[in-house]
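# can you look at this prediction? I've put the sequence above it.
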Amino acid sequence: MAETPNVDASNSDQYAMWDGGSGSFWTARADRFNEGMAGYHGTLVKAAGFQPDSQVLDIGCGSGQLTRDAARAAYEGSALGVDLSKAQLDLARTLAERDQLANATFLQVDAQVHDFGEARFDIAVSRHGTMFFGDRPAAFANIARAIKPGGRLVQLTWQPVDRNEGLTTFRTIAAGGKEVPPPPADAPTPFSLSDPDRVHPLLSEAGFTDIEMTGLTVPMYYGSDVDDAYEFIADGFSYEKLDDAVRERAIDDLKADIAAHLTDQGVFYNAAHWLIEARRV
């Protein structure tokens, strides 16, 4: 039986979610997530600038695409991917073994409190993996301790929800057309690192300098056709669990909106992310 990871109390709900239903959802849809992020992934890898001897930490690695890319580039170094989801980590290990990447390893740990060692890594990276910490100052301070002086942090996070057409649309339709307020700024949500006025002091106080946030706007892929995209979106936003009074209309409205975003290459919605770069003091 696998050992239960040491998880900070502030992350207990996230652990239950990511090691439960959310982890299973994204494990089953790992390819879809990678396809959706394809317009951003290359920019993130280029910004990371992995070197042949780099020691890399991938935070919230999921099924490990970024970890594997780091391991390929750092062929004389190593890449460690960490996540709370056992299911995603099991898939990540399988894919790394398939690709014969012996220098890629994976651990189920809480990056907010795990002891990575002092000044161990040249670079820490993350693709959608750093927004969910219950105590962000503690988490980024712990990550900073693990990075060598002068080493780098490079991560990709969402911009505010209202700059992301797909997410705004899916939330609004699920609410019966009513405007949905943005998630609380202090809550561990996908948008907790969307405000530059909060991110800069957060990283500075954690021990980083030369903090830069570059806005990226690339449409995101949601499916090959209307039915394919509908299955993915409706499941992710729990459309089938809506109250009877709004479910039927919401499903019809969602399918119509998806159809309006269908192109020759599939279904795309406009999206906006931050590429966040910083250097360890």
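Received the coordinates, thanks.
# from here on, just use CA atoms for contacts and neighbour counts.
Will do.
# so what's residue 144 up against?
Neighbour list for residue 144: 206-208, 280 [criterion: CA atoms under 8 Å, 6 or more residues apart in numbering].
# ok, residue 272 next?
For residue 272, the residues meeting the contact criterion (CA under 8 Å, 6+ apart) are 158-159, 163-164, 215-218.
# same question for residue 73.
If you count contacts by CA under 8 Å, 6+ apart, then residue 73 has 50-52 around it.
# any idea which of those has the most stuff around it?
Neighbour counts for the contacts of residue 73 (other CA atoms under 10 Å) peak at residue 50, which has 21 neighbours.
# can you give me the strands in the stretch 51-200 of the chain?
With DSSP state E, counting those that start in this stretch, the ranges of strands along the stretch 51-200 of the chain come out as 55-59, 78-83, 104-108, 121-127, 147-158.
# below is structure B, check it against A:
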Amino acid sequence: MSEHRVRFAALFDAEVRPHNERFRVAAAITRGEDVLDVGCGTGESTREAAQASGTGHVLGVDVSAAAITRARELGGAAFEVADAQTHPFPVHGFDVVLSRFGAMFFADPPAAFASLARALRPGGRLVLLVWQERARNEWYAVLHDAVAPGTAPPPAGAHFSLGDPGTTRALLETAGFTGVTFTDVDEPVCYGPDSATATEFALGLKDVQELRGTEGAAERLRAAFAAHETDDGVLLGSRAWIVTAVSRG
């Protein structure tokens, strides 16, 4: 997956461009703030935070060495291979912790969010962008119905692990956060400029690879994407949350 993430880095960023614009506004990074970006991938959100912070220390971390190598090549901030669940971040070392579609993949969410709460200064901000529940995301239905038509979807995976507000609020409050809020983001995702690119992109996604695809899956994907082609690319419906919270310190 990491090689696919690096190969299609520009498309991964373009896929969620409207979401990212909302996320950047919600983060509201100001000059001099120290920022930790968790699950930063190839670093777009980290570089944007560094530009806003200017003089602050901005660090992007990801478990993918390939993604971090590419992020370092692009520059613009500090990057490190690290697992937020176990990495010894400096206590009270950051004003803001960000995660753009990264926090859903924690293997041990309570440990990870407790670690992030410790890394924040008292009153520091946590800002997450996460998918809402699977049933609210058209993009998953399109992938499933094309790859494995006529089958029941498997149990919802990590992508949707923070989609339920009640569960996520309880998780964050237990980890040391308060003032948890959820803002609805109803924007399409772009799978590429055309159906051929979208198909190649989708076939490397974990969601697709976990489905038991039947013969002709690629052709069905391409046809499904063709039905969603617009002048702005292949657009599929999606729903996400911007989750904000404050460290109790």
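Right, received. Where do you want to start? Everything numeric here is computed off the predicted structure, so don't read it as measured data.
# any idea what the TM-score is?
Once the chains are overlaid, their TM-score stands at 0.94 when taken by TM-score structural alignment, normalised by the length of structure 2; 246 aligned residues with a CA RMSD of 1.6 Å.
# quick one on the thing from earlier: which of the contacts of residue 272 of structure 1 are retained in structure 2?
Of those, the contacts whose aligned counterparts also meet in structure 2 (both residues aligned by TM-score structural alignment, their matches' CA atoms under 8 Å) are 158-159, 163-164, 215-218.
# any quick PyMOL command for the buried ones out of those residues?
Selection of buried members from these for PyMOL, criterion 16 or more other CA atoms under 10 Å:
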select buried, resi 158+159+164+216+217
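# the kept ones among the contacts of residue 272 of structure 1 into TSV, with extra columns for distance to residue 258 of structure 1?
Converted to TSV, those look like this (distance: CA to CA, whole Å):
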residue	distance to residue 258 of structure 1
158	21
159	22
163	18
164	15
215	25
216	23
217	19
218	17
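# measure the alignment partner in structure 2 of residue 82 of structure 1 to residue 36 of structure 2 for me?
Under the alignment (TM-score structural alignment), residue 82 of structure 1 pairs with residue 61 of structure 2. Remark: distance between residue 61 of structure 2 and residue 36 of structure 2 (CA to CA, to the nearest Å) = 8 Å.
# report back the residue of structure 2 that's furthest from centre.
In terms of distance from the mean C-alpha position of structure 2, residue 215 ranks first, at 30.6 Å (CA atoms, centre = their mean).
# quick one, helices of structure 1?
Counting by DSSP state H, structure 1 forms helices over residues 12-18, 21-28, 30-36, 38-48, 65-73, 86-98, 136-146, 165-174, 196-206, 226-236, 244-260, given from the N-terminal end onward.
# how about the ones you listed, which one is nearest residue 113 of structure 1?
If you check each of the helices of structure 1 against residue 113 of structure 1 by CA to CA, helix 136-146 wins as the nearest, at 6.7 Å.
# aligned partner of residue 147 of structure 2 in structure 1?
With TM-score structural alignment as the criterion, the equivalent of residue 147 of structure 2 in structure 1 is residue 174.
# what's the burial count for the nearest residue in space to that match that is not next to it in sequence?
Of all residues beyond its chain neighbours, the one nearest residue 174 of structure 1 is residue 250 (5.8 Å), with distances taken as CA to CA, 6 or more residues apart in numbering. Applying the criterion other CA under 10 Å, we find 22 residues in the vicinity of residue 250 of structure 1.
# pretty sure residue 250 of structure 1 contacts residue 239?
Yes. Here residue 250 of structure 1 reaches residue 239: they are 7.4 Å apart, a contact under CA atoms under 8 Å.
# mutual contacts of those two, please.
With contacts defined as CA under 8 Å, 6+ apart, the residues adjacent to both residue 250 of structure 1 and residue 239 are residue 174.
# now render the strands of the stretch 51-200 of structure 1 as a markdown table, adding distance to residue 34 of structure 1.
A markdown table is the format used below for those (distance: least, CA to CA, whole Å):
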| stretch | distance to residue 34 of structure 1 |
| --- | --- |
| strand 55-59 | 15 |
| strand 78-83 | 16 |
| strand 104-108 | 18 |
| strand 121-127 | 10 |
| strand 147-158 | 13 |
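# between those, which gets nearest to residue 98 of structure 1?
strand 104-108 (11.5 Å).
# matching residues in structure 2 for stretch 122-141 of structure 1?
Aligned using TM-score structural alignment, stretch 122-141 of structure 1 spans residues 95-114 in structure 2.
# residues in contact with residue 130 of structure 2?
By CA under 8 Å, 6+ apart, residue 130 of structure 2 lies in contact with 100-104, 159-160, 162-163, 240-243.
# and these, which is closest to residue 143 of structure 2?
residue 159 (13.9 Å).
# can you pull the contacts of the residue nearest to residue 174 of structure 1?
With contacts defined as CA under 8 Å, 6+ apart, residue 250 of structure 1 is in contact with 173-174, 176, 239.
# what separates the residue most central in space within structure 1 from residue 156 of structure 1, distance-wise?
Residue closest to the average C-alpha location in structure 1 (CA atoms, centre = their mean): residue 128, at 1.7 Å. The span separating residue 128 of structure 1 from residue 156 of structure 1 equals 6 Å under the rule CA to CA.
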